[in-house]
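Student: Whatever this is, show me its structure:
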Amino acid sequence: MREIIHRLRWEDRGASTAEYAVTTMAAVAFAGVLLMLLRGDEVKSILTELVRRALTVDG
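Tutor: Modelled structure (predicted):
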């Protein structure tokens, strides 16, 4: 009986699986926020202008 209680108390085999699940959900949420930001017209215009400036040759 002592061994079973000890095993239930200290065994964390499923902990890493739960940690992976939480990390995956956080990454998906972060990707969703980035997607919403990048779909905005203001961000599109800023990025377009940045690329245009980077590709323009002064001279």
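Student: Every contact and neighbour count from this point should use C-alpha atoms.
Tutor: Will do.
Student: Let me see the residues that make contact with the longest helix anywhere in the chain.
Tutor: Secondary structure assigned by DSSP state H gives helix 15-38 as the longest helix of the chain. Applying CA atoms under 8 Å, 6 or more residues apart in numbering, the contact partners of helix 15-38 are 43-44.
Student: Give the next helix or strand downstream of it.
Tutor: On the C-terminal side of helix 15-38, the closest following helix or strand by DSSP states H and E is helix 41-55.
Student: and this one, so I can compare the two:
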Amino acid sequence: MSARTRQTNNNAEALDDFISAKFEIDAMLERLKGFSEDRCGARSPVSPNPDAGVASGSR
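Tutor: So this is what the prediction gives:
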């Protein structure tokens, strides 16, 4: 087997591994999104940081 064939095989294996990992991560994110929706409602609003824009000591 030539070096080029080995490189092609390694690239194909690396791509397959990457795609598999991406699908696993996407599935985990969907589960987390579902847990968040169950806990916080269908769409939880983003609450602003209450300290944003407040100078220290002015509260």
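Student: okay, and the longest helix of structure 1 goes to which residues in structure 2?
Tutor: Helix 15-38 of structure 1 corresponds to residues 10-33 in structure 2, going by TM-score structural alignment.
Student: Residue 21 of structure 1 - how many residues pack around it?
Tutor: Per other CA atoms under 10 Å, the neighbour tally for residue 21 of structure 1 reads 12.
Student: residue in structure 2 matching residue 49 of structure 1?
Tutor: Match for residue 49 of structure 1 (TM-score structural alignment): residue 45.
Student: Distance from the chain centre to stretch 12-22 of structure 1, please.
Tutor: From the chain centre to the centre of stretch 12-22 of structure 1 is a distance of 17 Å (CA atoms, centre = their mean, to the nearest Å).
Student: I meant to write stretch 30-38 of structure 2 there.
Tutor: 13 Å.
Student: cool, and stretch 29-36 of structure 1?
Tutor: Distance, centroid of stretch 29-36 of structure 1 to centroid of chain: 8 Å (CA atoms, centre = their mean).
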